[in-house]
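In: Okay, here's the prediction I keep looking at, along with the sequence it came from:
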Amino acid sequence: MHVPDGFINTPVSAAAGVAAAAAVAVSLRGARRELDERTAPLAGLVAAFIFAVQMLNFPVAAGTSGHLLGGALAAILVGPYTGVLCVAVVLLMQGILFADGGLTALGVNVLNMAVVTVVVAYAVFRGLLRLLPAGRRSVTVAAFTGALLSVPAAAATFTALYAIGGTTDVPIGKVVTAMVGVHVLIGIGEAAITAATVGAVIAVRPDLVHGARRLTVPLKLRVGGELVDAPAPAATPAPAAARSTRTLWLSGLVTALVLAGFVSFYASASPDGLEKVAADKGIDTKVEEHAAAGSPLADYSVKDVTDARLSGGLAGVIGVGSTVAVGTGVFWVVRRRRAQDLTAASTAAPSAG
């Protein structure tokens, strides 16, 4: 659902950019509460994983494909504020390096694919967890449902923006029907990928899944006919905990590299939902050439590498590497700011008394 330049006029694109920038600013502040020394590196990995999986277009209808948006997955794994930042980093890297998603439309894309998907998915996810019994299955069901609903919500948001600032005269009723209809189908794929990934991480490290924290409940023992809290288990030594987190990080990075560098060659070549609707309804008649169309990595291929498989694979590997580097850098800075805030607060506390 990467909106190119020329679909939405300049005033609406600028307004969306302001709204997206405000959301990113709020998320930068909120992410300080979500990130710690273990989850900050994993947030960069989540961004790289989303980049990789977005290269895997899957067929959803005749001549139409879809791909992961990633907002639901990021929000559940690392938290909603950090999730917005993860997807925003992915969109920035795609726009600058790969000419995917217009640069003047970056605000529109961040608003649709990062903010709306995270807000809708996480609200549905948390709401369902309050209704469902505590357990891993409930987390997976809630993740599936939140992801499913987040995709048509993003499609509806694009339609609303197009109704206000579309550059072509197309009946909005036809656009909303086509956009929401095809993205409901894409949402099923999004939901399956999100639920499978969340379930896989919960199976090995539930303590690192932001949305699964309610699974950690005190162990109860019956003593003298009454239930009492069991003694807390001995803490895992820091080096062992670091090795465990490092193993998960390396496994995730290797998976992302394999998906982007090898599996992506077998992805569907059909246009995605937005591209298909735009072509069928005439939305794309005023599309503009991407400012980075001459990039050595444009269209997810490496310039001057003639072998299509090798070219696409190298581009995918470069994209994963760049995204994990930039994402990890961003989240390290956010984490450092949180540490500084905590230090300042602890230092000021005695004097306040």
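Out: Good, I have the coordinates.
In: going forward, measure contacts and count neighbours with C-alpha atoms only.
Out: Will do.
In: As a check, name the ranges of all helices in the stretch 151-300 of the chain.
Out: 172-204, 238-261, 273-281 (DSSP state H, counting those that start in this stretch).
In: tell me the angle of the first one relative to helix 273-281?
Out: Helix 172-204 and helix 273-281 meet at an angle of 160 degrees, taking axes from the mean of the first three to the mean of the last three Cα atoms, to 10 degrees as the criterion.
In: do the second one as well
Out: With the same axes, to 10 degrees as the criterion, the two stretches helix 238-261 and helix 273-281 enclose an angle of 30 degrees.
In: How about residues contacting helix 238-261?
Out: The contact list for helix 238-261 (Cα atoms under 8 Å, 6 or more residues apart in numbering) reads 38, 41-42, 45, 48-49, 52-53, 55-56, 312-317, 320.
In: Now with 7 Å, please.
Out: Applying Cα atoms under 7 Å, 6 or more residues apart in numbering, the contact partners of helix 238-261 are 42, 45, 48, 49, 52, 53, 55, 313, 314, 316, 317, 320.
In: Would you mind putting the helices of the stretch 151-300 of the chain into TSV with distance to residue 334 alongside?
Out: Putting the helices of the stretch 151-300 of the chain into TSV (distance: least, Cα to Cα, whole Å) gives the following:
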stretch	distance to residue 334
helix 172-204	24
helix 238-261	19
helix 273-281	34
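In: For residue 21, which of those helices is the nearest?
Out: helix 273-281 (23.4 Å; Cα to Cα).
In: Which neighbouring elements make contact with the closest one?
Out: Under the contact definition 3 or more Cα pairs under 7 Å, 6 or more residues apart in numbering; DSSP states H and E, helix 273-281 sits against strand 64-66, helix 172-204.
In: second one coming, line it up with the first:
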Amino acid sequence: MHVPDGFLDAPTSIATGVVAAAGIGLALRGARRELDDRTAPMVGLVAAFVFAAQMVNFPVGAGTSGHLLGGALAAVLVGPWSAVLCLSTVLLVQALLMADGGITALGTNVTLMGLVGVGVGYLVFVAVRAVLPRRPAMVVPAAAVGAFASVPAAAAVFTLLFAVGGQASVGIGDVAVAMLGWHTVIGLGEAAVTALVVSAVVATRPDLVHGARPLLAASTLEIRRPGAPAGAEVAR
């Protein structure tokens, strides 16, 4: 999914750079509402995990490989605004230090993986969570569906950008088939990894999972002493 330098023309790259900068600016403000002293360290841990996980590629056939995007995973764990900051930091380090994605294409990569991937993944997650039973364990399948949807969504947006400003001599039809076809397969791997990680955290510390907090509040039990009035003692 990392777009290299020169793959899109200058106007398209500049436009996505402006979109990425605006998205990061909004994320800097929004992240303040998501984090507190207890959950803030999770942002660093999630960014480190996504960075490491993106270095591991898995084959999807015909010599093509994919890797974790991590947008939906980060959004479920630390919130969508904080996830945008996580992905943007990871992509910046990769572009500057590891030549993974071009520097002039940094705005495009942040837009695709940091904004589209996070946004679509989290919106789908919230929609699926709303129709499942209100239990913390239901965060896992909802996160998996959101992760799966985020990958072809990012691929579809890239296809649109290529149609506008693509520099390679490849037909837009071929690009669409290749991107959407293979990234649907890659999305299955994304869903599996996301489900495994989220399930591990939910099983141990569900209170640290941003996407599980509404469900934890809904499942709070009220325990009373025999003969005590309602609300006398509450266990949370």
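Out: Now that the structure is in, tell me what you want to look at. Just so it is clear, the structure is predicted and the values come from calculations on it, not from any experiment.
In: coming back round to it: mean neighbour count, the helices and strands packed on helix 273-281 of structure 1: which tops it?
Out: The highest mean neighbour count among these, using mean count of other Cα atoms under 10 Å, belongs to strand 64-66: a mean of 25.
In: Mean distance between it and structure 2 after superposition?
Out: Following the fit onto structure 2, the mean deviation recorded for strand 64-66 of structure 1 is 1.0 Å by mean Cα distance after the TM-score superposition for structure 1.
In: Can you spell out the matching residue range in structure 2 for that strand?
Out: Aligning strand 64-66 of structure 1 against structure 2 (TM-score structural alignment) gives residues 64-66.
In: ok, residues contacting that stretch?
Out: Contacts of stretch 64-66 of structure 2 (Cα under 7 Å, 6+ apart): 57, 58, 59, 60, 186.
In: can you tell me which of those are in helices?
Out: residue 186 (DSSP state H).
In: for structure 2, what spans make up the strands?
Out: In structure 2, the strands defined using DSSP state E lie at 58-61, 64-66.
In: would you turn those strands into a markdown table with distance to residue 136 of structure 2?
Out: Below are the strands of structure 2 laid out as a markdown table (distance: least, Cα to Cα, whole Å):
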| stretch | distance to residue 136 of structure 2 |
| --- | --- |
| strand 58-61 | 30 |
| strand 64-66 | 30 |
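In: and residue 11 of structure 2, which of those is closest to it?
Out: strand 64-66 (27.9 Å).
In: How far does that closest one sit from its chain's centre?
Out: Relative to the chain's own centre, strand 64-66 of structure 2 is displaced by 19 Å; criterion: Cα atoms, centre = their mean, to the nearest Å.
In: is it true that residue 32 of structure 1 touches residue 336?
Out: No - Residue 32 of structure 1 is beyond contact range of residue 336, at 8.5 Å (criterion: Cα atoms under 7 Å).
In: quick one: which of these two has more around it?
Out: residue 32 (21 against 17; other Cα atoms under 10 Å).
In: Setting the sequence-adjacent residues aside, check what's closest to that one.
Out: Nearest residue to residue 32 of structure 1, sequence neighbours excluded (Cα to Cα, 6 or more residues apart in numbering): residue 338, at 5.1 Å.
In: Contacts only, for residue 110 of structure 1.
Out: Contacts of residue 110 of structure 1 (Cα under 7 Å, 6+ apart): 20, 88.
In: Report the separation between it and residue 178 of structure 1.
Out: Relative to residue 178 of structure 1, residue 110 of structure 1 is positioned 22 Å away (Cα to Cα, to the nearest Å).
In: The residue nearest to residue 51 of structure 2 when sequence neighbours are not counted: neighbour count?
Out: Spatial nearest neighbour of residue 51 of structure 2, chain neighbours left out: residue 90 (5.7 Å); criterion: Cα to Cα, 6+ apart. When counting by other Cα under 10 Å, one arrives at 20 neighbours for residue 90 of structure 2.
In: same check, this time on the one 10 residues further on
Out: Counted with other Cα under 10 Å, the neighbours of residue 100 of structure 2 add up to 17.
In: What separation is there between the closest residue to it other than its chain neighbours and residue 144 of structure 2?
Out: Ranked by Cα to Cα, 6+ apart and with sequence neighbours excluded, the top spatial neighbour of residue 100 of structure 2 is residue 94, at 5.2 Å. According to Cα to Cα, residue 94 of structure 2 stands 25 Å off from residue 144 of structure 2.
In: At the geometric centre of structure 2, which residue do we find?
Out: residue 71 (1.2 Å; Cα atoms, centre = their mean).
In: What residues does the residue nearest to it when sequence neighbours are not counted make contact with?
Out: Excluding the flanking residues, the one nearest residue 71 of structure 2 by Cα to Cα, 6+ apart is residue 118, at 4.3 Å. Residue 118 of structure 2 makes contact with 71, 72, 75, 80, 83, 84, according to Cα under 7 Å, 6+ apart.
In: Residue 135 of structure 2 matches what in structure 1?
Out: Residue 135 of structure 2 maps onto residue 135 in structure 1, by TM-score structural alignment.
In: how far away is that match from residue 252 of structure 1?
Out: In terms of Cα to Cα, residue 135 of structure 1 sits 24 Å off from residue 252 of structure 1.
In: Between the two, point out the one with more neighbours.
Out: Set side by side, residue 135 of structure 1 and residue 252 show more neighbours around residue 252, with 18 against 13, by other Cα under 10 Å.
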